[in-house]
Every structure is written in C-alpha cells, then in structure tokens.
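> Fold the following for me, if possible:
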Amino acid sequence: MTALTAAASPAQAAAPRLDPHDPNGAWSGYSAGSNERGSGQVPAGALAGMDVSGHQPQVDWGRAYADGARFAYVKATEGTGFRSSAFTGQARGAASVGMVRGAYHFALPDRSPGAVQAHFFVDNGGAWAPGTGTLPGVLDIEHNPYGEICYGLDPAGMSRWIADFSGTYQARTGRAPVIYTTTSWWNRCTGANPNFAAANPLWIARYAPEIGPLPAGWAYHSIWQHSDTGPLPGGQDAFNGDVHQLHQFAG
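Next up, the predicted model:
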C-alpha cells in the first residue's frame, strides 16, 4: 500500500487452504490464473476488490462496482500523526454502492509503541463492530519507506511491537486485525515469526503471475493484492472466497 511518500513493495503469496476463519469451514480456494504484473486481471474464482488512499482522492465508486469491485479497504491513519483527509469520503463512497469496506493503518514502529498506534487507528476510522458491514481493520506492516527496512528493530522487538498493536486492537474491537505484509519483509524483520497466523488473517502483497510462498506461519491467505494497475482505482485485490464468505469475514 502507500505511505505518505512511498508505495508498498510487492511480496509473496501462497496456495489457499481450508480457511479456519470461515465459520463454516468452507473452501475458499482459487487458482492464480494468468494475471501478469500490471494487468490487474482478477485471479480465477476470486472476488475483486480494491484499496485506496489519499493518492486516489476522487474515486468513481459506481464505476468501480460496475467493474467488479465488491470490497474496498481505505487508508485511515499512519503512525500517530497522520489522518487521511480522504478517508471519510472514500469509506462512505464505498458503502453507498454496496461494497463491504474497511480501514487500514500504515505502521511506523520506530515512532511510537504498537498500543499507541492501535488506539490512534481505532479512534480515527479503524474501529470494527459486528453488524456494521465493515471489514476488520488492517495493520499495514512492511518495508520502511523513510529509513532502515526494519525500522531499527530486531526480530524480537518487531514481534513485540506487532503483538502490542494486535492485542490492543482486539481489546478495543473484539477482533484481531488483518496483517498486510510481504513474505520477504516478514521473514526478515520478524525472524520468520509464525505466532500471528492463528489469530490474524493475512493480506499478502505480491505482484506476479503466481501465488508463491506465504510468510512464516500462515497456511493460507484471505486477500491477495496482485497488482497496482488495472480496471479499479488503487491496489487491485482478490478476496479468497465468494460473496457469502466475504460477508462472513466482515462479521
């Protein structure tokens, strides 16, 4: 996704499995199809979606829905000093055409503790509650666009920071956040920590024709960001399931 001045790097993904976050244990797999970087083609059997930020200030939501998008994630916050001025309008726009929508937070682990950033996110658009038609909030944790790739933290310190954010978000909302990341960053900066996969759904970024290895611990992914260009504004995403499963995921 995007920080204030830099775009996210692509990453890895993997073949889907039975999804334990699905209350019915339903199969939510799909094949990679033949999408190439930049094509924006939705993988066969997947449900199209998008993610946007202030870099896409004007979104034609009706057109995006007509082009197949059924969900949208919108950037809400970054660190503890940035609130997207586009967030409210974008979230309302997605809802107005019937998309399931959610918010994401771009993490800056070198600026403040995870709990502080989780509270900032929840208080500025990232809250989740059952029955509201919103997707669980996202912790966007990836390469540092402003400095050292792992934000100056060793793997143990980074893992503690993520756990602090995740636990605080869950305590505030009743739901663990989705983790958006890349395989290379995760395995390097958390020391391939597998302990988050049990609670945190995975949103994997990888711009490539195939779904490759997942970060340590995850056996499946919930969302794949497969391109940054295509028919939809912003990032091109694919939910690993159908519309019914998307609404179950939203809770």
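
> C-alpha from now on. contacts and neighbour counts both.
Fine.

> number of nearby residues for A66?
Here the number of neighbours of A66 (other Cα atoms under 10 Å) works out to 11.

> Oops, could you answer that again for F165 instead?
Close neighbours of F165, defined as other Cα under 10 Å, add up to 24.

> State the distance from it to V42.
Using Cα to Cα, to the nearest Å, F165 is found at 31 Å from V42.

> now swap in S222 and tell me
15 Å.

> Likewise for E210?
Distance from E210 to V42, by Cα to Cα: 12 Å.

> Show me which of the two is the more surrounded one.
More crowded of E210 and V42, by other Cα under 10 Å: V42, with 25 against 19.

> one more, for comparison:
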Amino acid sequence: MIVASTLTYGSVAAPAQEKPDYRGAEQRHAGSQIAKHEGVHGAPSPDSYTAGANVLGHDVSGWQGDVDWPAATKAGAKFVYVKATEGTGFTSDHFNQQYNGSYAAGMIRGAYHFARPDISTGAKQAHYFVDHGGGWTRDGRTLPGALDMEYNPYGEACYNRSPKVIVAWIRDFSNAYKARTGRTPMIYTSTSWWKKCTGNSPVFGRTNPLWLARYAPQIGELPAGWDFQSIWQFSDSGKLPGDQNFFNGGPGQLTALATG
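Next up is the predicted model:
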C-alpha cells in the first residue's frame, strides 16, 4: 500500500491511502463484516417483540436494490436506516429510491455512513456524508445520521489504527456532524469490534445513541459507556426488505429520537 499523506485527528496522526479502494461498497451493508468475523448465533424468540415496547425496523444498502416499501410497511416495519456513503468516494446508487421511497411509504428513515478511517479525517467524511444525503431535519420522521464502525473489509480489522487514533477519528466525525446538523450521530458497532479497536472506550456513551449489532437470541454485553442500546440489529440477513432491527422503545420514543 502506498502512503501519500498523514491524517491528523486532534494531536493524533495516522497515514492515509493514496488511492482508496471501494470494491464491493455497493453490496456492503451494515453488519456484513460483523457477521463475517463474529458469526451468527441465532435470533431472538418471537416473544422478544412486544407491541408498544419495541418497534420493528430495517436497514438497507445497495445490496437490496430498489425496495418495495409499501410491502415492507405492510409487514410491520416502522423505520429504516439507509446506506448513503462510504469514505469520501462512494455514494449508493440506490440511496434516493430507498431513502425517499421509505419516507413516502410513511416510515421514519435515517441515513448511515460506512466509516473508513484509513482514507481521510473523520470531519472530512462527516461533511461528505451530509453533502450526499446524510443530513437531518426536525420533521419528526428523519433519524440522526449513523456512523457504521465495523471491521475493515479491505484488511486489518481496525484499519491499522491504534485505539487512540480510532477514538479520535470517531470524535472528529461526531463533532463535525453535530456542527453541520445540530445532532450527534448514532454509532453503529458490535461490542467485540468496539473492545478490539477502541480499547472499549466509554467516552461516547453519554453523547451518541448506540445502534448495536448482535446476531444472537440476547443482546449480551454492551460497549463501555452505554447503559442501553437505542437500536438492536438482531439479524443480518442481507435479503429484502433488509436487515432486522428492534428500536428499544415505543413509537412515541422513536418519534422523539427523530424530532430531537
């Protein structure tokens, strides 16, 4: 790999790629690398879902292609996160149909960004995300943008970055996103990745909502700093109408999260 420049996150520096690799980005969805590294260990039982206490939702990417949103809502989905961007050079070809189509079907929607700490600063990726669909509006039906932090699909799990650099990178992204939108982004991750790549940092638990990936009958241990998850991605099916999620609360609380 050719190193072209140095990325600086506060006082922490790290080398950047000269020519970023985006192979597979259109098909890559939230959790694809988590399932690959951590496996799938079952799913919650049907009685884990309690009407009024949980809200069923999906997340989608270019992997699903154009989605039949009326069918998704008929099946019970109330919200969705849609992949918008990766790094600073990829935007999903299906973003507009997925993001605007879900909204037109009556769903609460949000956008997410697949993080690439090997490519640029967090702030630069936050601006790229907002500029390509990842913003937020106080309409009660748009969730804050989400930052997808998971295993590197192109190499070493933590992008050859130390925990100190990864934490600084996330802070850089979060601060820039809040400056642009007024909201702190949701952080999507797994507990195992978080422990490995941030040293189980607790610093975001009080500021950023948690979207936890865990493909098992129970949620299990949370990353340090968070007392609860806002969303649990319990299935990484990669099929229509998208990966499966429970929002940790009722419809009114979901609307409150969207409203800010």
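
> Work out the TM-score between the chains.
Once superposed, the chains reach a TM-score of 0.85 (TM-score structural alignment, normalised by the length of structure 1), with 227 aligned residues with a Cα RMSD of 2.1 Å.

> how about the helices in the stretch 1-150 of structure 1?
Using DSSP state H, counting those that start in this stretch, the helices found in the stretch 1-150 of structure 1 span residues 61-66, 87-96, 114-121.

> winner for burial among the ones you listed?
helix 114-121 (a mean of 23; mean count of other Cα atoms under 10 Å).

> residues in structure 2 matched by it, start to end?
Here helix 114-121 of structure 1 aligns to structure 2 at residues 122-129, judged by TM-score structural alignment.

> so how far does that stretch sit from its counterpart in structure 1?
When structure 1 is overlaid, stretch 122-129 of structure 2 sits 0.2 Å from its aligned residues on average, using mean Cα distance after the TM-score superposition for structure 1.

> Now do the contacts for the residue lying closest to A6 of structure 1 once chain neighbours are set aside.
Spatial nearest neighbour of A6 of structure 1, excluding adjacent residues (Cα to Cα, 6 or more residues apart in numbering): P145 at 5.8 Å. Going by Cα atoms under 8 Å, 6 or more residues apart in numbering, P145 of structure 1 touches A3, T5, A6, A7.

> cutoff 10 Å now
Counting by Cα atoms under 10 Å, 6 or more residues apart in numbering, P145 of structure 1 touches T2, A3, L4, T5, A6, A7, A8, S9, L108, Y151.

> burial measure for the third one, as a count.
Read it as L4 of structure 1. 15.

> measure it to A129 of structure 1 for me?
Here L4 of structure 1 is placed at a distance of 28 Å from A129 of structure 1 (Cα to Cα).

> Return the residues in contact with L212 of structure 2.
Residues near L212 of structure 2 by Cα under 10 Å, 6+ apart: 31, 187-191, 219, 222-223, 228-234, 245.

> now do N96 of structure 2
D66, V82, A84, S102, G133.

> Filter those residues down to the ones in strands?
Among the contacts of N96 of structure 2, the residues falling in strands (DSSP state E) are V82, A84.

> Now the two most distant members of the contacts of N96 of structure 2.
D66 and G133 (16.7 Å; Cα to Cα).

> which of the two has more neighbours?
Neighbours per residue (other Cα under 10 Å) separate D66 of structure 2 from G133, with G133 holding more: 21 against 18.

> do you know how far the residue nearest to that one when sequence neighbours are not counted is from Y215 of structure 2?
Excluding the flanking residues, the one nearest G133 of structure 2 by Cα to Cα, 6+ apart is A84, at 6.4 Å. To Y215 of structure 2, A84 of structure 2 is 23 Å away according to Cα to Cα.

> Is it correct that Q125 of structure 2 is in contact with T85?
Yes. Q125 of structure 2 lies in contact with T85 (Cα atoms under 10 Å); the separation is 8.9 Å.

> list the residues that contact both of the two?
Joint contacts of Q125 of structure 2 and T85 (Cα under 10 Å, 6+ apart) are H113, F114, A115, D131.

> Helices of the stretch 151-251 of structure 1, residue ranges please.
Going by DSSP H, counting those that start in this stretch, the stretch 151-251 of structure 1 shows helices at 155-173, 183-189, 243-250.

> Could you quantify the relative orientation of the longest one and helix 114-121 as an angle?
Taking axes from the mean of the first three to the mean of the last three Cα atoms, to 10 degrees, one finds helix 155-173 of structure 1 and helix 114-121 inclined to each other by 40 degrees.

> if we can go back for a sec, what residue in structure 1 is paired with the residue nearest to G133 of structure 2?
Using TM-score structural alignment, A84 of structure 2 pairs with A76 in structure 1.

> For ChimeraX, write a command that selects the buried ones of the contacts of P145 of structure 1.
The ChimeraX selection below is limited to those of the contacts of P145 of structure 1 classed as buried (16 or more other Cα atoms under 10 Å):
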select :2,3,8,9,108,151
